[in-house]
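J.: Show me the folded form of this:
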Amino acid sequence: MGQWRPVSNLRDQVSRHPPVVVFFLSLLILSITFLCIGLYSQNHNIKNPDVSVDWNRVLGSIAGFKFCTHLNDTNAPKEEDSPRMVEHSDKTNISTSSAHVSLLVPLAFIGDVPDNTAISATMLGSQMGMKGAAAKASVNISLLLHTDITDNQTPAGTQRSRPLTCLHFTALTHVFPQTPSPPECPVSESKEKSAPPVRAAAVEEHKHNSPHCFSLNFTPDPRLTVLLTKDEKALCMHHLMLASAALLVICVLVTLCGTFPSRSPRSFQGLDLQKESLLSQ
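T.: Predicted coordinates for the structure are as follows:
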């Protein structure tokens, strides 16, 4: 019978079973990770993982495309590269299933863009980061160029200008994200451009370098991100603490099992030799 010597028995088990040691360390690291994530979530803002599409993602996807005018030029992209304009012939359907939205968004234009111009294009919902049925819908967008409007206030009370653009959307109601949206464009700003917008095609950044194409620079707005509430963070921490405690209990049980003595293969070989000698007699 072996004696219960925890330290020496545990050292012996570690040297004989490396896979068990790796498994034990993996559980311990995972438990500590859950504990750290739970503590981190209580003191920091965390994006809600259940909200896959918000306005920041939509605007960021729009900024990932180039908008090219002069569609009849040979070097410019063909109009078929961009979906056709959405036509709403049924006026009764417009009021019930589609919507027209004018939002003041943090988009700035890059390159030489003519002043006092509006650019219109049509994009698929999938190009704007939408999923499900909204990914197959077409969205008309109109961008009012060179629209810098003062938005933020400094702690001293003075206005600080930030590049904002008035962006018009026309699409089915279910296409728009049901999350906090940017502010609406001022009435004077939305009516300022009376000339018809210039038709443009939305193409991927790497496809065209035409001088008639321009890009957008997007600055994410933290106010448009859906964060976890206090109750949701408390529930998340509760589940993480339970998972961490369960893993720690398993680690303790594995450690206790390793402190008990076990017969080595040599002892079993010695018993077999003794049995063979007795049988030979």
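
J.: use CA for all of it now, contacts and neighbours both
T.: Fine.

J.: Okay, buried residues for whichever helix or strand residue 11 is part of please.
T.: Assigned by DSSP states H and E, residue 11 falls within helix 6-16. By neighbour count on 16 or more other Cα atoms under 10 Å, the buried set for helix 6-16 is 6, 9-10, 13.

J.: So which other helices or strands are in contact with it?
T.: Contact here means 3 or more Cα pairs under 8 Å, 6 or more residues apart in numbering; DSSP states H and E; on that basis helix 6-16 packs against helix 230-259.

J.: Tell me the helix or strand right after the helix it packs on.
T.: Immediately after helix 230-259, counting by DSSP H and E, sits helix 265-280.

J.: what's the offset of that next one from the middle of its chain?
T.: Centroid separation for helix 265-280 versus its chain: 65 Å, with Cα atoms, centre = their mean, to the nearest Å.

J.: go on, stretch 111-128?
T.: Distance, centroid of stretch 111-128 to centroid of chain: 24 Å (Cα atoms, centre = their mean).

J.: structure for this one too, so we can compare:
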Amino acid sequence: MGFWQPMTNLKDYVSQNPPGFTFFLCLLTLAITFICLGSYSFTHTVPNPDTAESDWNHLLSSLSQFQLCVKINSSSSELVSPVPSLLMDRDTSVNSTKTPPLTTLYLKVPLIVTNNSNSGSLKDFSLHTALKASQLHLRGLNLGDNEIVNVTLEFFSGNDTYTCLTISAPTQLLPMTLLPPECPVSEKNISPIHVEASNKQPTSAQTCYSLHSKNDPALTVMLTQEEKTVAVRHLLEASLCLLGVCLILCVAASVTHSLMRRHHWNGLDLQSEPLIDS
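T.: Okay, the predicted model is just below:
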């Protein structure tokens, strides 16, 4: 009776066991963090981490890392023949049983072009290049990294915010959720300039173009309400487990020091008995 003093015992434990108290604080902080994160996730829109590297913002960011340069041994006016399928908003076709189905999209994307060579104003022209899927960090089921992605960029005078992107690639490679808006059909027949994509510093003799992408929140895939509910439930379950461990540590610390104090007083009583008998 009178030996169990929780507050006193906990104070003694904190002063005598700093590592144990630090571990307790870490668990408590983690539990509170999970609760706050779950509350924020339930009341706000949260990006889907499973699609963070497969949405259009990521694709455009990968594309903007390259310099699009005209070959040194060719004129900047060298043109390539326009591909008929590029004039379609979306075209899916299968050439053979061994060739994956191809999809062609004609989209309005937040890309800005700059001319490194200052060779003139940028208006009413287009660039065409081909890249490997691995260069754009695109991954597809049962598809290799060497799959070719054809890209055509059309720039119009008076528009310095958006670019018309025509991209043709195997369907499995392209992100098909939250597509950017379709680009309006141009009445001008613009033949694209053939360029090469490189991430090396261009030479002074080359005419090169740089792309700058802008993250568009409208193209980011968010968690659905059902997915958020599952995530919040898991966070709350984890936080409750951590709080339970913290409670067990508190009870164990208080009881341990009570038993130690009782054992200490029992020892003093035994030592005092001979004195009383004599």
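
J.: from the middle of its chain, how far away would the helix holding residue 11 of the first structure be?
T.: 46 Å.

J.: can you give me the angle it makes with helix 230-259?
T.: 90 degrees (axes from the mean of the first three to the mean of the last three Cα atoms, to 10 degrees).

J.: Quick one: the residues in the second structure that helix 6-16 of the first structure pairs up with.
T.: Mapped onto the second structure using TM-score structural alignment, helix 6-16 of the first structure spans residues 6-16.

J.: average gap between the matching stretch and the first structure?
T.: Stretch 6-16 of the second structure differs from its equivalent in the first structure by a mean of 1.7 Å after superposition (mean Cα distance after the TM-score superposition for the first structure).

J.: ok, back up a step: how about residues contacting the helix holding residue 11 of the first structure?
T.: 20-21, 255, 258-261 (Cα atoms under 8 Å, 6 or more residues apart in numbering).

J.: if we go to 7 Å?
T.: Helix 6-16 of the first structure is contacted by residues 21, 258-261 when judged by Cα atoms under 7 Å, 6 or more residues apart in numbering.

J.: Kindly reformat those residues as CSV and extend each row with neighbour count.
T.: Putting the contacts of helix 6-16 of the first structure into CSV (neighbours: other Cα atoms under 10 Å) gives the following:
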residue, neighbour count
21, 16
258, 20
259, 18
260, 17
261, 18
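
J.: Between these, which sits nearest residue 200 of the first structure?
T.: residue 21 (62.2 Å; Cα to Cα).

J.: buried sites along the helix or strand that contains the closest one?
T.: Using DSSP H and E, residue 21 of the first structure maps to helix 18-43. Neighbour counts over helix 18-43 of the first structure (16+ other Cα under 10 Å) mark 21, 24, 27-28, 30-32, 34-35, 38, 41 as buried.

J.: now that helix and helix 6-16, what's the angle there?
T.: Using the same axes, to 10 degrees: helix 18-43 of the first structure against helix 6-16 is 110 degrees.

J.: residue ranges of the strands in the stretch 101-250 of the first structure, please?
T.: Ranges of strands within the stretch 101-250 of the first structure are 107-110, 118-124, 138-144, 148-153, 159-163, 165-172, 198-199, 201-204, 213-218, based on DSSP state E, counting those that start in this stretch.

J.: how about the second one, aligned to which bit of the second structure?
T.: Translated: strand 118-124 of the first structure. Taking TM-score structural alignment, strand 118-124 of the first structure hits residues 126-132 over in the second structure.

J.: ok, average deviation of that stretch from the first structure?
T.: Averaged out, stretch 126-132 of the second structure is 1.1 Å away (mean Cα distance after the TM-score superposition for the first structure).

J.: outside of that stretch, which residues touch it?
T.: Here stretch 126-132 of the second structure has contacts from 145-155, 190-197, using Cα under 7 Å, 6+ apart.

J.: Sort out which of these are buried, if you could.
T.: 147-155, 191-197.

J.: before we move on, back to that, any chance of JSON lines for the strands of the stretch 101-250 of the first structure, columns distance to residue 2 of the first structure?
T.: Shown next, in JSON lines, are the strands of the stretch 101-250 of the first structure (distance: least, Cα to Cα, whole Å):
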{"stretch": "strand 107-110", "distance to residue 2 of the first structure": "75"}
{"stretch": "strand 118-124", "distance to residue 2 of the first structure": "74"}
{"stretch": "strand 138-144", "distance to residue 2 of the first structure": "77"}
{"stretch": "strand 148-153", "distance to residue 2 of the first structure": "76"}
{"stretch": "strand 159-163", "distance to residue 2 of the first structure": "77"}
{"stretch": "strand 165-172", "distance to residue 2 of the first structure": "77"}
{"stretch": "strand 198-199", "distance to residue 2 of the first structure": "87"}
{"stretch": "strand 201-204", "distance to residue 2 of the first structure": "73"}
{"stretch": "strand 213-218", "distance to residue 2 of the first structure": "71"}
